[in-house]
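Participant: Sequence first, predicted model second:
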Amino acid sequence: MSSKKKKTLNEVVDLNQDDAFDAVMALTSASSSQATSGSTRQDVSTSDSQTSSSSIGTRRKSVGSPEIKGRKNDKAAERQAMRRKKEEKKEARAIAAEKNKIYKPGECMKHMTIEVHPGLSSEWYMAELPREAARGGARVSSAAALCDRNLILWSRCVPTTLSDQLGLNSKEQCDRALYVQLADDVAWKVVKRELSAHVTAVRDMAACRLTLVVFGAKDYFKTTGRKTLNSSRKMMTEIDFEMAKADLLVSAECDTVLVETPNELGLLIVQFTKAIAEAPHKQAKRALDEQAEFYMRGDNKKCVRVDSNGNGLSGLWQQMVAILPNSSLETSRAVCAQYRSPLELYEALQSPDGVTSLAEVPIARSAVANSRSRRLGPEFARKMKTLLTAGDGNILIE
């Protein structure tokens, strides 16, 4: 074989080897790139999974974080505080309602106790007191610790729930007392000029205002038609008695009440009991009335009662129209049938034709069916507009 052919053959072999090497390198690079891409994908998926797991952990951490728990606890505490306030208000209303029953007219007599000394309650002229007291709703109690056997005192029993919650005593002593004396006993003190000093001493011992009750004064001064030995032995005259009462009122600030029968004495004690029981309620009402600029409670002539549900408002509106000058019951009925309330009439009079429509309201002349009716008239309608829409309270309606 010639040298030129050998050289050519060697070159071909070298070329084949180079191609094979290039192919092997290409395959190697391809496999390495696939491996690299696979590892990259694996790394990316791993990082994604880690990211997702970290985000889930963050969510879980955020859901159960101390801040959110603190907010929930604050809201729960607010709800409990609101619930506690509502319960306290409810209890306060119940206590106020129960306390008002003690002083409310009609209920206050159930809590009153009449304290009488056993020596006085055994007297014959006190025989009607238990019956009259039971009829009035009060109770009679025996009090042997009174400083004088002729005294009658009052006390108000406070329920145990109120005394515990408000810190009140279960027994509230009243600042009023009665001092019962027979006319013969009073006569001795009047003649000796000791009545005022004696009553003042009793008042100071009882530490309350006192009222002297004289039993049998009329029988003491009663005279018969014939003169006897005993008829001229009266120690006290009517003039002496009147002067003693005046001195007692001025010097000891003690008034005097005369009774003649046991029934009158029992009724008097019950009347005093009712007055003492209702005194706090009346004093509170008077204090409330004095805060107003004018007094309306005493003017109760022809009043219309309106309850909490609004029943009676139509009758009140009808009466308001009926008492106006040149008005009548038929006029008020016609106006109230057309306008159900003062606000409805006021809004109607604000329109341009409000006076005209009010003047055209028909008014029946009588209760007879098919009778002719008359109009309300422009004059009355104009006065109604002035009354309801005037801005000046001093304007004269003519």
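Facilitator: Cool, got the structure.
Participant: Going by C-alpha atoms from here, please, whenever you check contacts or count neighbours.
Facilitator: Will do.
Participant: For the helix or strand hosting residue 385, enumerate the helices and strands it packs against.
Facilitator: If you go by DSSP states H and E, residue 385 is part of helix 378-389. Using 3 or more C-alpha pairs under 8 Å, 6 or more residues apart in numbering; DSSP states H and E as the contact criterion, the elements in contact with helix 378-389 are helix 342-349, helix 354-359.
Participant: In the stretch 251-398 of the chain, mark out all the helices, start to finish.
Facilitator: Under the criterion DSSP state H, counting those that start in this stretch, helices of the stretch 251-398 of the chain are mapped to 262-290, 313-322, 329-338, 342-349, 354-359, 378-389.
Participant: So which of those is nearest residue 132?
Facilitator: Proximity to residue 132, assessed across the helices of the stretch 251-398 of the chain by C-alpha to C-alpha, is greatest for helix 262-290 (5.9 Å).
Participant: Run the chain-centre distance for the helix holding residue 385.
Facilitator: If you compare the mean C-alpha spot of helix 378-389 with that of the full chain, they lie 40 Å apart, counting by C-alpha atoms, centre = their mean, to the nearest Å.
Participant: one more structure, for comparison:
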Amino acid sequence: MNKFFRTIEEILVDWGRKQRQLPSRGETLRSEILARLPSALPQTLSRPQRWPWFTFAFSGLALISLFINYLPFSYREFYPRQLPTGIYKDTKPLNNFSVNEREYSPYPRPDSGIPITDTREFLKTDYYAIIHTRKAEELVYRIKLIVRESFDGRVDSSNSSKRSGYVSFIVPANKFEDFRWMMKDLAGERFLMENIYTENLLPQKQTIEQQKKNMEETATQLKQGRNQLNSSHKLIVASIQSKIDRIEKDLTALKIKLDVTSDPAKREALKAQEKDLLTEKAGRENELSNENSIYTKKFNSLNVQIRDNEVALASLTKQDQDLIDTVATVRGTIYLNWISIWEVVRLYVPINLGFLLFGAAAIVAYFIQHRKPRLLLPN
């Protein structure tokens, strides 16, 4: 510090130090105060009652509540109802759905016994999702618009209110992943819970193919049987007809002989031959009639079987096409539920209320236990 130049502050500080002095009765007052204090000074210290076990108890309860929150049995299923095989039933919109509910993974079906040599995949996909939002009505409208306009899909049913809603829809399978990303952008990943169930329809495909193969083989056999029936019928009819023609020729010859014969004995013999030929002709004609009747019944029966087989084959072809169409599309349902501000906070800070309460109680107990003691002066 320069001794020739001082600031006003330095001058005032120096003056204040010079003016400090004890009062005239300072020593007397000090002696009186010390005389009034008891000799056992520690007994005058009043400490608050300490409960160290409160801090440990509340801390333990907070840790237990936090641990229980993450146990496997603490969550509820993503879908409250499911078939025994794990396939979801069609459910109505879910209300009062907690944000802590986690998704349900259906149990896999037993092995279908399909050999590994058939590696084809006909994947049927079902999509289920829950969106937690504070604007359910608006999101229902936007989802329907996205399905129809952006992904060339179809809305099968929907419902909306201020606090809940749902949309059931179908979108092409080749656009499904893009649809999922758009839903994540629309709702936010924290507010969207998805469950995708995929099943290979190869067993159904193989069943349809085997049935079609059997039907086609049956159709071939029936048509071959009908052709054989026609050929056999023609041969039998030709044989019977040739016999009838021969009989008629013999009858014509007998009539000529009868016309030129005058001997009674010969005429009697010729008439007997004529009678036999007429009887034989009637038998052959009856045989021909029976053959035609049997042929007609068999032919009609084969035609009915062939027609039924063609109808069944057409039905299998339609089932096959329906299976292909099912694989080419994704059927889904999105549920929307209203979410409170507190639940939004819990999404970002996944700590349960019990942990917060017990933790706060432990902190308060700690500060009460460790606060400074007070010195109580006697009256």
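Facilitator: Received it, and whenever you're ready, just let me know what you need. Computed from a prediction, not measured in an experiment: that's the story for all the values here.
Participant: Can you pull the TM-score for these?
Facilitator: The TM-score (TM-score structural alignment, normalised by the length of structure 2) is 0.26; 162 aligned residues with a C-alpha RMSD of 6.6 Å.
Participant: Which one of the helices and strands packed on helix 378-389 of structure 1 lies nearest to residue 92 of structure 1?
Facilitator: Closest approach to residue 92 of structure 1 among those (C-alpha to C-alpha): helix 342-349, 37.5 Å.
Participant: Identify each buried residue in that closest one, please.
Facilitator: Using 16 or more other C-alpha atoms under 10 Å as the burial criterion, the residues of helix 342-349 of structure 1 that qualify are 345-346, 348-349.
Participant: before we move on, back to that, now the helices and strands packed on helix 378-389 of structure 1 in TSV, with distance to residue 213 of structure 1?
Facilitator: Formatted as TSV, these follow (distance: least, C-alpha to C-alpha, whole Å):
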stretch	distance to residue 213 of structure 1
helix 342-349	56
helix 354-359	66
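Participant: Compare the ones you listed and give me the one nearest residue 196 of structure 1.
Facilitator: Closest to residue 196 of structure 1 of those is helix 342-349 (C-alpha to C-alpha; 63.1 Å).
Participant: List the contacts of the closest one.
Facilitator: Identification of contacts with helix 342-349 of structure 1 by C-alpha atoms under 8 Å, 6 or more residues apart in numbering yields 317, 339, 354-355, 385, 388-389.
Participant: Show me where the stretch 151-300 of structure 2 has its strands.
Facilitator: Remark: strands assigned in the stretch 151-300 of structure 2 by DSSP state E, counting those that start in this stretch are 154-160, 164-172, 192-200.
Participant: Starting from residue 196 of structure 2, give me the distance back to the closest residue to residue 130 of structure 2 other than its chain neighbours.
Facilitator: Beyond its immediate neighbours in the sequence, the residue positioned closest to residue 130 of structure 2 (C-alpha to C-alpha, 6 or more residues apart in numbering) is residue 335, lying 4.7 Å away. Remark: distance between residue 335 of structure 2 and residue 196 of structure 2 (C-alpha to C-alpha, to the nearest Å) = 14 Å.
Participant: Neighbour count for the two, which is higher?
Facilitator: In terms of neighbours (other C-alpha atoms under 10 Å), residue 335 is the more surrounded of residue 335 of structure 2 and residue 196; the figures are 26 against 13.
Participant: helix/strand/coil for that one?
Facilitator: Counting by DSSP: H, G, I helix; E, B strand; the rest coil, the backbone at residue 335 of structure 2 sits in strand.
Participant: For it, list the residues it contacts.
Facilitator: Contacts here follow C-alpha under 8 Å, 6+ apart; on that basis residue 335 of structure 2 touches 93-94, 128-131, 164-167.
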